[in-house]
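[1] coords below, sequence missing:
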């Protein structure tokens, strides 16, 4: 992929968008991203160009909904499921992504086409991890929901960027000692656990 005159909408389906996800994850996990790029057979220049073109599409003055941008890049969703969040009805659109066959990229679309959320989730029917200690929280192993369910009551915190989420929770180490923790996620996928400190007795 080069910086040619092709419009951003000319992306082939699915493959370049995973580079957009990886570009944001490289800030926290550069080694894992380098391994992923080798698996995909591309380099950092291609990743940066994919991200540049995606951002250009999102900032385009053309009147397109956010979901239309995803359809232009990813093609038709694999599934569209009705959801309810409290009293509000929405639709979850799911797309497969390379590198993570057990995950799906989910876009929650509300009334009028507004996008409420966009992140990676566990694919329907795929086995989900069941972390029990801090040692189980390896980078890229869990989604936001999976960590929150494993260590309730997890408290959402503001992320450092629009594509980032943070959770505060308490979890045991391998010896059973409890620790206060903050986990950081990019596009909904765990990147690191930080601010770990023992629970005072």
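    Received, thanks. Here the structure is a predicted model, which is why all the values come from computation and not from measurement.
[2] make it CA atoms for all contacts and neighbour counts henceforth
    Will do.
[3] okay, now residue 37: neighbour count?
    Around residue 37 there are 19 other residues, counting by other Cα atoms under 10 Å.
[4] show me the contacts for residue 21.
    Neighbouring residues of residue 21 by Cα atoms under 8 Å, 6 or more residues apart in numbering: residue 187.
[5] which helix or strand contains it?
    For residue 21, the element it lies in under DSSP states H and E is helix 15-25.
[6] which helix in this protein has the most residues?
    helix 44-59 (DSSP state H).
[7] tell me what it is packed against?
    helix 15-25, helix 66-74 (3 or more Cα pairs under 8 Å, 6 or more residues apart in numbering; DSSP states H and E).
[8] quick one, that helix and helix 15-25 angle?
    Helix 44-59 and helix 15-25 meet at an angle of 100 degrees, taking axes from the mean of the first three to the mean of the last three Cα atoms, to 10 degrees as the criterion.
[9] dropping in the other structure now:
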């Protein structure tokens, strides 16, 4: 009999850059639900759509024959915008960058060690994009900066263990208020983007 072929189930549809952005947002929703809600509306996706994208992402990552991280990102995001050699300590690696339309001035960076192993995956400032001016605690608003930007602005900063694989922590001291009182702070980042800052103490 004729007629249209049956539609593919959602799980069989290609996983797209839009789906990947929803995965990033899903991980940020615990700390900044309002910002995530606004971004979801911007992308024109329902709550159920965001949950489904995250479910499919987790299924891909944990599949018995899951492809490597770099191959997975290439299949979803296409060829990287740039591939740049980078030396970190004694290790020479490649930094692969992909655009993330939701954050036009950021890029998703994957650092690939020799042998093709991805050992870091997070958001960074796009090459040539102006970095935020971070002078005090008041400047550290959600989604305002990346890990490396906060670390440089409030050096010396100390890495903290994140509460999940996609989260990073940073401890530093920042001036606060008109008198510039210095506060000890602990910042939490998801996929490298600032989510929240807690004041842990006051310096004399």
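    Great, that's in hand. What you are looking at is a predicted structure, and each value in this text was computed from that prediction instead of being measured.
[10] before we move on, the earlier item: tell me which residues in whichever helix or strand comes after the helix holding residue 21 of the first structure are buried?
    Per DSSP H and E, the first helix or strand lying C-terminal to helix 15-25 of the first structure is helix 30-40. In terms of neighbour count (16 or more other Cα atoms under 10 Å), helix 30-40 of the first structure has its buried residues at 33, 34, 36, 37.
[11] tabulate those (a markdown table), appending distance to residue 116 of the first structure.
    Converted to a markdown table, the buried residues of helix 30-40 of the first structure look like this (distance: Cα to Cα, whole Å):
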| residue | distance to residue 116 of the first structure |
| --- | --- |
| 33 | 27 |
| 34 | 31 |
| 36 | 28 |
| 37 | 30 |
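[12] what kind of secondary structure is residue 129 of the second structure in?
    coil (DSSP: H, G, I helix; E, B strand; the rest coil).
[13] and it, how far from residue 195 of the second structure?
    Using Cα to Cα, to the nearest Å, one gets 20 Å for the distance from residue 129 of the second structure to residue 195 of the second structure.
[14] if I pick the spatially most central residue of the second structure, what's in contact with it?
    Within the second structure, the residue whose C-alpha comes closest to the C-alpha centroid is residue 191; the distance, by Cα atoms, centre = their mean, is 2.6 Å. Counting by Cα under 8 Å, 6+ apart, residue 191 of the second structure touches 24, 121, 122, 123, 166, 167, 168.
[15] so what's it closest to, chain neighbours aside?
    residue 122 (4.5 Å; Cα to Cα, 6 or more residues apart in numbering).
[16] read off where the longest helix of the first structure ends up in the second structure.
    Mapped onto the second structure using TM-score structural alignment, helix 44-59 of the first structure covers residues 47-62.
[17] any idea how far that stretch is from the chain center?
    16 Å (Cα atoms, centre = their mean, to the nearest Å).
[18] mean deviation, it versus the first structure?
    Mean deviation of stretch 47-62 of the second structure relative to the first structure after superposition (mean Cα distance after the TM-score superposition for the first structure): 0.8 Å.
[19] flag every buried residue along that stretch.
    Going by neighbour count (16+ other Cα under 10 Å), the buried part of stretch 47-62 of the second structure is 50, 52, 53, 54, 56, 57.
[20] and these as JSON lines, adding distance to residue 110 of the second structure?
    Converted to JSON lines, the buried residues of stretch 47-62 of the second structure look like this (distance: Cα to Cα, whole Å):
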{"residue": "50", "distance to residue 110 of the second structure": "23"}
{"residue": "52", "distance to residue 110 of the second structure": "24"}
{"residue": "53", "distance to residue 110 of the second structure": "20"}
{"residue": "54", "distance to residue 110 of the second structure": "19"}
{"residue": "56", "distance to residue 110 of the second structure": "20"}
{"residue": "57", "distance to residue 110 of the second structure": "17"}
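[21] which single one of the residues you listed is nearest to residue 72 of the second structure?
    residue 57 (10.2 Å; Cα to Cα).
[22] how close does that closest one sit to residue 105 of the second structure?
    For residue 57 of the second structure, the distance to residue 105 of the second structure - Cα to Cα - is 24 Å.
[23] ok so, going back, surely the residue nearest to residue 191 of the second structure and residue 106 touch.
    No. Look at residue 122 of the second structure against residue 106 with Cα atoms under 8 Å: they stay out of range, at 10.1 Å.
[24] ok so, going back, counterpart of the residue nearest to the centre of the second structure over in the first structure?
    Match for residue 191 of the second structure (TM-score structural alignment): residue 187.
[25] likewise for residue 120 of the second structure?
    So residue 120 of the second structure corresponds to residue 117, using TM-score structural alignment.
[26] name the nearest residue to that match, sequence neighbours excluded.
    Of all residues beyond its chain neighbours, the one nearest residue 117 of the first structure is residue 108 (5.2 Å), with distances taken as Cα to Cα, 6+ apart.
[27] hang on, the earlier thing: which of residue 129 and residue 195 of the second structure has more neighbours?
    Using other Cα under 10 Å as the criterion, residue 129 of the second structure and residue 195 rank with residue 195 on top: 23 against 10.
[28] before we move on, which element is that one in?
    Per DSSP H and E: strand 193-202 holds residue 195 of the second structure.
[29] please name every helix or strand in contact with that strand.
    Using 3+ Cα pairs under 8 Å, 6+ apart, strand 193-202 of the second structure sits against strand 117-125, strand 181-190.
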